[in-house]
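In: Predicted structure and sequence below. I'll ask about it afterward.
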Amino acid sequence: MGTLPKGGKSLSIATERESFDAQLTPILDTAYRVASRMTRNADDAWDLIHDAALNAFRGYKNFEAGTNFKAWFFKILTNTYIRKYSKARPDNVSLDAGEAPELFIYQNTQHTPPESPASDPEREVLDKIDEEKVSAAIESLPEDYRMACALYLLEDLSYQEIADILQIPIGTVRSRIHRGRNLLQRALWDLVHTGESAQESSEDEE
């Protein structure tokens, strides 16, 4: 016989799977985006989600009903990535973001970001920039900063949720997001102005 998460009654494996799928399905799109940022490869991202889902289902009896399934699953996703993919990647070394210049786009947002992205003025700026440019800029960040910024700026997770998922202190989350934003400014500046230059060239040719 299968079991429900902690606090539930014993159920058949089929019913347990139904309960698990009902919670996993609504977050699959978000999980894929997060996995894609981890692996930087579409096929690897789906493989990572598949492996993480298997691990999560095996441990579903340990999930406490009524708590945050999304954070719980993302923690398993992160652990699965670390075990299976991280050691094989050559670009996992964090750069010293303190060496990055303070740049251009978010001059009025050089402050410690709020605990929740809902009240963050930087998100208002990001919303006005083409989504593909924002995603490309975040993809260019070193891995530690990329994951923290992606979860905060694109997936609307709080500091505490990110700390739980990445299994790091909340102070480290604050630091990574702050430093990542500084790097993100330069990346977005380059992308925006590259696009403007290309558009001007096209107009000149016409």
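Out: Sure, I can see it.
In: When you work out contacts or count neighbours from here on, use the C-alpha atoms and nothing else.
Out: Noted.
In: Which strands and helices lie in contact with whichever helix in the chain runs longest?
Out: Assignment by DSSP state H gives helix 170-205 as the longest helix of the chain. Packing partners of helix 170-205 (3 or more CA pairs under 8 Å, 6 or more residues apart in numbering; DSSP states H and E): helix 131-139, helix 143-149, helix 159-166.
In: which one of these is the most hemmed in?
Out: With neighbours defined as mean count of other CA atoms under 10 Å, these peak in mean count at helix 143-149, which reaches a mean of 23.
In: Burial check on Pro101, number of neighbours?
Out: Residues lying near Pro101 (other CA atoms under 10 Å) number 11.
In: got a list of what it touches?
Out: By CA atoms under 8 Å, 6 or more residues apart in numbering, the contact list for Pro101 reads Asn182.
In: That one sits in which helix or strand?
Out: Assigned by DSSP states H and E, Pro101 belongs to no helix or strand.
In: what separates it from Ile138, distance-wise?
Out: Pro101 sits 17 Å away from Ile138, going by CA to CA, to the nearest Å.
In: Please apply the same query to Ile177.
Out: On the measure of CA to CA, Ile177 and Ile138 end up 11 Å apart.
In: likewise Asn92?
Out: Plainly put, Asn92 is 15 Å away from Ile138 if you go by CA to CA.
In: the inter-axis angle of the longest helix of the chain versus helix 159-166?
Out: For helix 170-205 against helix 159-166, the angle by axes from the mean of the first three to the mean of the last three CA atoms, to 10 degrees is 100 degrees.
In: Next up, a structure to set beside the first:
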Amino acid sequence: MESHSRRREFEDQALVYLDRVFHLALRLTRNRTEAEDLAQETYLRAFKHFDQFDPGTNCRAWLFAILRNAFVNQVKRQGREVLGLDEGELERLEADVLDGARTIESPEEELLRRVVGADLVAALDRLPLIFREVVVLADVEECSYKEIAQVCGVPMGTVMSRLSRGRRLLRRWLERLARERQGLRSAR
């Protein structure tokens, strides 16, 4: 019976966030198949370690932290750089964001594009992961700074700094796009 009650408690506490976990995985990976795998791995780890979850605390933040750790491990296994960026790299990334980057289509992207707008989705996809994760957690998932700090394992000041830079990159890209479109309309 212990196993059944544990499973039931997990379902009640954690499964309500399945869509949000998948959505965050999709925003981080920018690939539907990888996001599905990452969400599945997150829930497997969460169930395995559910005895470590403190009832009454924020289950969503706990799941997001598991997801983020699984994602970081996945990226490291693939031999890619995860989140460590120095100031020179940050400046280069700002330029890259403005120059453009490849985006990946999926049904969720299509829905988000209709609701939020293609330009914002494209801008989010162009953000380097270090900024994209905090912007998505804050502005899409509506997590508090404290929750984001817990999920990312960084101080709250770092969250605020990354969020500020990420939003600034988004704003610059969208402003540039608006100017380009205005120029096209003026030329007609």
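Out: Here it is on my side, so go on. Predicted, not measured: the structure shown is a model, and the values here were computed from it.
In: Mutual contacts of Ile177 and Ile138 of the first structure, please.
Out: Joint contacts of Ile177 of the first structure and Ile138 (CA under 8 Å, 6+ apart) are Cys149.
In: Would you enumerate the residues in contact with Gln78 of the second structure?
Out: Neighbour list for Gln78 of the second structure: empty [criterion: CA under 8 Å, 6+ apart].
In: any idea what it aligns with in the first structure?
Out: In the first structure, the residue paired with Gln78 of the second structure is Ala88, using TM-score structural alignment.
In: Phe47 of the second structure now?
Out: Checking TM-score structural alignment: Phe47 of the second structure goes with Phe57.
In: Check which element follows the helix or strand encompassing that match along the chain.
Out: Element membership for Phe57 of the first structure, per DSSP H and E: helix 42-58. Using DSSP H and E, the helix or strand that directly follows helix 42-58 of the first structure along the chain is helix 69-84.
In: Mean per-residue distance, that next one versus the second structure.
Out: Its aligned residues in the second structure lie a mean 0.9 Å from helix 69-84 of the first structure after superposition (mean CA distance after the TM-score superposition for the first structure).
In: can you tell me how far the most centrally placed residue in the first structure sits from Leu24 of the first structure?
Out: Nearest to the mean C-alpha position of the first structure, counting by CA atoms, centre = their mean, stands Leu151 at 3.3 Å. Counting by CA to CA, the gap from Leu151 of the first structure to Leu24 of the first structure is 18 Å.
In: cool, and Leu48 of the first structure?
Out: 14 Å.
In: between those two, which one's more packed in?
Out: Leu48 (24 against 18).
In: Show me what the more buried one aligns to in the second structure.
Out: Looks like Leu48 of the first structure aligns to Leu38 there (TM-score structural alignment).
In: Please name the nearest non-neighbouring residue to that match.
Out: Ala25 (6.4 Å; CA to CA, 6 or more residues apart in numbering).
In: Was I right to think that neighbour contacts Ala39?
Out: Yes: counting by CA atoms under 8 Å, Ala25 of the second structure does reach Ala39; the two are 6.4 Å apart.
In: tell me, what's touching the two both at once?
Out: Leu67.
In: The match of Leu48 of the first structure: what's it in contact with?
Out: 22, 25, 67, 70-71.
In: Of these, which are reproduced in the first structure?
Out: Checked against the first structure using both residues aligned by TM-score structural alignment, their matches' CA atoms under 8 Å, the contacts of Leu38 of the second structure keep these contacts: 25, 67, 70-71.
In: So which of these is the closest to Gly56 of the second structure?
Out: The nearest member of these to Gly56 of the second structure, counting by CA to CA, is Leu67 at 19.9 Å.
In: quick one, what contacts the closest one?
Out: 21, 25, 38-39, 41-42.
In: thought Gln160 of the first structure was touching Ile170?
Out: Yes: counting by CA under 8 Å, Gln160 of the first structure touches Ile170, with 6.2 Å between them.
In: Over in the second structure, tell me which residue corresponds to Ser12 of the first structure.
Out: Checking with TM-score structural alignment, Ser12 of the first structure has Glu2 as its match.
In: and its match, how many neighbours?
Out: Neighbours of Glu2 of the second structure (other CA under 10 Å): 7.
In: Could you check how far it is from Asp51 of the second structure?
Out: 12 Å.
In: ok, average deviation of the helix holding Phe57 of the first structure from the second structure?
Out: After superposition onto the second structure, the average distance of helix 42-58 of the first structure to its aligned residues comes to 0.5 Å, using mean CA distance after the TM-score superposition for the first structure.
In: Pull out the buried positions in that helix.
Out: Judged by neighbour count (16 or more other CA atoms under 10 Å), helix 42-58 of the first structure contains these buried residues: 44-46, 48-49, 51-53, 55-57.
In: same thing with stretch 187-197 of the first structure?
Out: Buried-residue list, stretch 187-197 of the first structure, by 16+ other CA under 10 Å: 187-189, 191-192.
In: Could you identify the most distant pair in those residues?
Out: Across those, no pair lies farther apart than Ala187 and Val192, at 8.6 Å, counting by CA to CA.
In: for stretch 158-178 of the second structure, the distance to its chain's centre please.
Out: Centroid displacement of stretch 158-178 of the second structure relative to its chain, using CA atoms, centre = their mean, to the nearest Å, is 15 Å.
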